Structure formats: C-alpha cells, structure tokens
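**Student:** need a structure here:
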Amino acid sequence: MTRIINALAGIAPNYDVLFCDLWGCVHNGIQAYPAAVAALQEFRHGGGQVCLMTNAPRPAPEVIASFGRLGVPDDAWDDVVTSGDAAQDALFSGALGRRVWHLGPSKDDSFFDAPAEWRDAAPIERVSLEDAEGIVCTGPFDEATDTPEDYRGQLMLAREKGLKLLCANPDLVVDLGERRIYCAGAIAEFYQELGGESLYFGKPHPPIYDLARRRLNLRDGARILVIGDGINTDIRGAVGEGLDSVFITGGLAAGDMGGDVENPEPGLLEEWLQQKLLDPTWAMGRLR
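**Tutor:** Below is the predicted model of the structure:
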C-alpha cells in the first residue's frame, strides 16, 4: 500500500539516485518550485545523484537552456535525459526512413539536428505528409488551441499510407501554469485509435531509462528512486523497471486529491490509485 510522506529527506538515505520528472515536480512550466529545488540540492549534498528525466521532445541541451529562466540551478542536478534524446537515437538509426513529416511546433526544430554520435548518419529530410516515409510528432502545431481531433484527416491519410508515427513525448497533457495543453502522446494515442502505429521512447518505455543509466554510468545494484506526477508515465515506468517511486499528487492529479495541494487526502488517494491499478511506493503532495 502506498504510504504518504512529508519530505524526501525521510527516505533519501535508502537511495543512491533519483530519476526525477521535471514538469509538475520541479517546475510548472513558468517557474521552479523552491521547495523541490531545495530537496534535490539536499539529496546531492548527501552524496546522491539526480537525473532530471523528462518527456520533453527536445534534446537535453535545449531543456537545460531553459533552466535559467525557470530558476532551476546547476547544483540541483547531475544530468538531464529527455524523451527527445531517446527518440533521436531511433530517428537517426533509420526507424522511419530519412524523409519525414514533422507534426509539431517550430520550437522543436532542434530535434532534427543530429547529435554527436550521429554526425556521420545520412541527414533527415522534412517533407510534406504526401511525400513522407514516416511521421515525427513532437506535439500540436499550436499548443494553445489544437487538440488531437484537429489532425484526424491528416492522420487518416497517414494510416492509409502505412506510416509509422514516432512520438517524441509520450505525455498526454501538461499544465502550463494554470492552463492544460495537449502533448505528442495524446496525438500518438489518437493515431493508434485510428488504426495507425505509434512508436514510443520516453517514459514509461525502456529506452529512456537505459539511456539515463548509461549517462550516469550507474553500477549494477544502484538504488534508484523515481519521482513524478504522471501516473501512466512516471509511475508506470517505475513499476516496469522494478524501481521504487514517489507519486507527486499535487501535479496532474491535484484536483482529485482534496483541497490542500500539499497534503493529499489518504482516502481519496487510495481510491484513485485503485482505479488506476498502480501502487507507487510513496506519495507526496509536492516535492519537498
């Protein structure tokens, strides 16, 4: 049964490494949560390693570049691993072919810049849907207004052409401040509902965890704790990897946990988790 805890410090000595989600746990898309930053700093000062693991479709350097604006300091983390990093490996290795249609905003253009290990690979060419061998989805074209349904026609055409869709961000939604927006995962899920095939590389799927272990040079037996507010990404991924987890209830699920975002109501939490058929090791309102 999931146990509610008040602070990371109470369980930190049991772990060597944190795989910590970013959006909803460390920041809200606009600014960092000071208590979360302090908790990560304290864990590192105690000798632990922190990997910020995000389903952002952009490569890690692009995510790190936003930390100054958000207020995430350098001493709160050791490395950053993104869904975009893991998905890039698949793209440049030829999972879709070399001619792809990009479904996503222009801010994600860096996804198509070859990482160092793929500098000698044949380039990826972005083309129209009619000429494409596959689809790379990093999100809606317009995050402020678009929904998966807006792409029904294009996705039905893609399905008829037998195109695979590479999903660079398996998240369904995120909260930007007080506004909820759709992510690439929602479009990929909709494509599957239409009969298409979607490929995933971020949480909860194994490639992103394998990449994080390699980046941190983790030894066998390293005690890893997963922290996240996505029950079907962070927590499902932890279960799949056989790792302990902390479910942050004050993120995406905050509206289902009672009136105090910092302190979930135990009865509501238990009932909610039973419906999800998942059992995180620990739960906490906000990371602190």
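**Student:** contacts and neighbour counts: CA atoms only from here.
**Tutor:** OK.
**Student:** Buried residues in the helix or strand R213 falls within, which are they?
**Tutor:** Element membership for R213 (DSSP states H and E) is helix 206-216. Residues of helix 206-216 classed as buried by neighbour count (16 or more other C-alpha atoms under 10 Å): P206, P207, I208, Y209, L211, A212, R213.
**Student:** Tell me the one of those nearest D142?
**Tutor:** Checking the buried residues of helix 206-216 against D142 with C-alpha to C-alpha, the nearest one is I208 at 26.2 Å.
**Student:** Hmm, V81 and the closest one touching each other?
**Tutor:** Yes. Using C-alpha atoms under 8 Å, I208 is in contact with V81, at 7.3 Å.
**Student:** Where do the helices of the stretch 101-250 of the chain begin and end?
**Tutor:** 152-161, 184-193, 206-216, 236-241 (DSSP state H, counting those that start in this stretch).
**Student:** contacts for the last one?
**Tutor:** If you take C-alpha atoms under 8 Å, 6 or more residues apart in numbering as the criterion, helix 236-241 is touched by K203, P204, H205, P206, V226, D244, S245, L278, P280.
**Student:** I'd like the structure of this one too, to check against the first:
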Amino acid sequence: MTALTFVEKLRDLVDGVDVVLSDIWGVVHNGLEAFPEACEALHTFRARGGAVILITNAPRPADSVQRQLRKMGIADETYDAIVSSGDLTRHFVAGHPGKKMFWLGPERDNSIYRGLDPVLAPLEQADYIVCTGLFDDETESAEDYRGMMLKARERKLTLICANPDIVVERGDRLIYCAGAIAELYRELGGEVIFYGKPHRPIYERAMELAAERHSHPIELNRVLAIGDSVRTDLAGAHGFGIDCLFVTRGIHSEEFEGIDQLDPASVKELFGHPPKALTRELRW
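**Tutor:** Alright, predicted model coming up:
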C-alpha cells in the first residue's frame, strides 16, 4: 500500500473517465448552501463529454432532490441524472401493496410515499417499517429510539432504511440520519434492508442511466466515484469495483485537518481500502 497525497483539481484525474458518480451532500453542498466550485467542476466535466450521475442517500425521490438543489442555486446542467435511496425505497413499497407500513421520519420526507397510497399504521399494527430519519434530527439521537426498536424486534418487523448514512453535515454541524437507527435495530437483532450507498442497487441504477447518456454500456475502469464518507461512498465504490476520489472537507474533516500526505499505515487505518486520491474540496 502506497502513501496518499492530495490533488487540487478534478481535471488531473479524469483522463480516460467517461462517467462520474458523485455524492451530493458534503461534495456539492453542505445542507444549507451550495459549493460553487464543485458545481462548476461537474459542469465542466459534462461539457467535455462526460456524464455526471448524482447518487445520494437522500430518503426522497429524485425530483424532490432536484427541487432542493434548484433552491440552492445548483443548475440542472451540473448533472445528467439523480439516483436516490428514496427512489429505491419507493420500489419496495410499491411492491408490497396492502401491507401496513409504519413510517419513521420527519414530515419533510413524506414524498417517499407520494402517489403510492401505502397503508400507514402505528407500530403495533404495522407489517414493516420505513425509516427515513429521526422525527427531530436537531435534538434526537438513535438512542432515543431504543425502546421503539425493542418493540419492533419483538414483533419481528423488517426495517427498510431509506438512508444508510449515520450522520450528515448541516452547515457546520453533524446530524443523525436513518442509518443510525437502522444500525441500532440491527445490533438489537432486528432485520434491516438498506437502500442506498454502499449497497449495489444504487450503483447499478446509476450505471444504467450513464449507459443511456452514452448510448452504450460503460466499463467500470472508466468510472470515478466522488464522495466524503468512508462508510458509504468509499466502501460502496470499492465494493462495486470503481475508483473513488475522496473529499475530506465533509464529515471526516477533523481527521484530515493539517494533513498534507498520508503514509501507508495511516491510509490503512483511516480507509482500509484506499481511494484513488484525496482532495480537500472538489474543483476543476
């Protein structure tokens, strides 16, 4: 294993790359404001003939994600398509008509079942759980749901995790996501189905859309993933067999503060399977 250094520009890594699969939260914005240079980098890659597919663990349909990006001033021309864990979760719900669903998450995520007409039910009557997040991610943590998860385990309910992230940036803070509750439920012995990174379905769907943009299948050695999470972005890229550019300004920023190069031992400790390169923030 070799040392890792920081690269300053995306353009130094994309010779021979046809497709970029980019994370959104932590790479393109921080939940409150867009990163203009990152958006410009993706737009420039597209202008040179590449395809950009945004892949996100957002527990909402792609059109809802797009509306959020537009509100932040992120132009549609920045990317070709969006694949969200919310869309994959919707496929599960659509495939279980008539089953009673307990929805665990904030009201803002109600687009997860828009147009599906699921049978919403309290936990005591539900056939399964869909978790999009915490009811109040500003004040709560997964531990606040331990009692609820113990009751769910007693009923042997399957929990569908619509966002495998444990934490995500919101401005300069980290807030808990659905993945934190899902991991607690799994530790308690509950059954969990995860949709989103690092699991294969979201990458497979992204590659289908990339192939449509290029009008032919794309070889994996011509794909570059970009993300800021070791657990989801890097692990997902490695598991799918593609290179990853790791952005350190996101949820791991404190671990990389003041570091210009990582020796092999540090690479192994921080990453396990190393990324192709590191960058502090995405820019062309």
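**Student:** And the TM-score between them?
**Tutor:** After superposition, the two chains reach a TM-score (TM-score structural alignment, normalised by the length of the second structure) of 0.92; 276 aligned residues with a C-alpha RMSD of 1.7 Å.
**Student:** Give me the distance between the helix holding R213 of the first structure and the centre of its chain.
**Tutor:** The chain centre lies 13 Å from the centre of helix 206-216 of the first structure; the measure is C-alpha atoms, centre = their mean, to the nearest Å.
**Student:** What residue in the first structure is paired with F92 of the second structure?
**Tutor:** Superposed on the first structure with TM-score structural alignment, F92 of the second structure falls opposite A90.
**Student:** How many residues are close by the closest residue to I4 of the first structure other than its chain neighbours?
**Tutor:** Of all residues not flanking I4 of the first structure in the chain, A283 sits nearest, at 4.6 Å (C-alpha to C-alpha, 6 or more residues apart in numbering). Neighbours of A283 of the first structure under the rule other C-alpha atoms under 10 Å: 27.
**Student:** measure A283 of the first structure to V17 of the first structure for me?
**Tutor:** Look at A283 of the first structure and V17 of the first structure: by C-alpha to C-alpha, to the nearest Å, they are 18 Å apart.
**Student:** Could I get the contacting residues of L40 of the first structure?
**Tutor:** V50, A76, W77.
**Student:** Secondary structure for those residues - can I get that in TSV?
**Tutor:** Shown next, in TSV, are those (DSSP: H, G, I helix; E, B strand; the rest coil):
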residue	secondary structure
V50	strand
A76	helix
W77	coil
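**Student:** Would you mind checking these for buried ones?
**Tutor:** By neighbour count, with 16+ other C-alpha under 10 Å, the contacts of L40 of the first structure hold V50, A76, W77 as buried.
**Student:** can you put these in a markdown table and add distance to A35 of the first structure?
**Tutor:** Converted to a markdown table, these look like this (distance: C-alpha to C-alpha, whole Å):
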| residue | distance to A35 of the first structure |
| --- | --- |
| V50 | 16 |
| A76 | 11 |
| W77 | 14 |
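**Student:** ok, which stretches of the first structure are strands?
**Tutor:** 3-4, 17-20, 49-54, 79-82, 99-103, 125-126, 134-137, 164-167, 173-176, 179-182, 197-200, 224-228, 244-248, 282-284 (DSSP state E).
**Student:** Superposed on the second structure, what's the mean shift for the third one?
**Tutor:** Pointing back at strand 49-54 of the first structure there. By mean C-alpha distance after the TM-score superposition for the first structure, the fitted strand 49-54 of the first structure averages 0.6 Å away from its aligned residues in the second structure.
**Student:** Repeat that for the second one.
**Tutor:** Relative to the matching residues in the second structure, strand 17-20 of the first structure has an average distance of 0.4 Å after the fit, by mean C-alpha distance after the TM-score superposition for the first structure.
**Student:** Give me the buried entries from the contacts of helix 236-241 of the first structure.
**Tutor:** Neighbour counting over the contacts of helix 236-241 of the first structure (16+ other C-alpha under 10 Å) leaves K203, P204, H205, P206, V226, D244, S245, L278, P280 as the buried ones.
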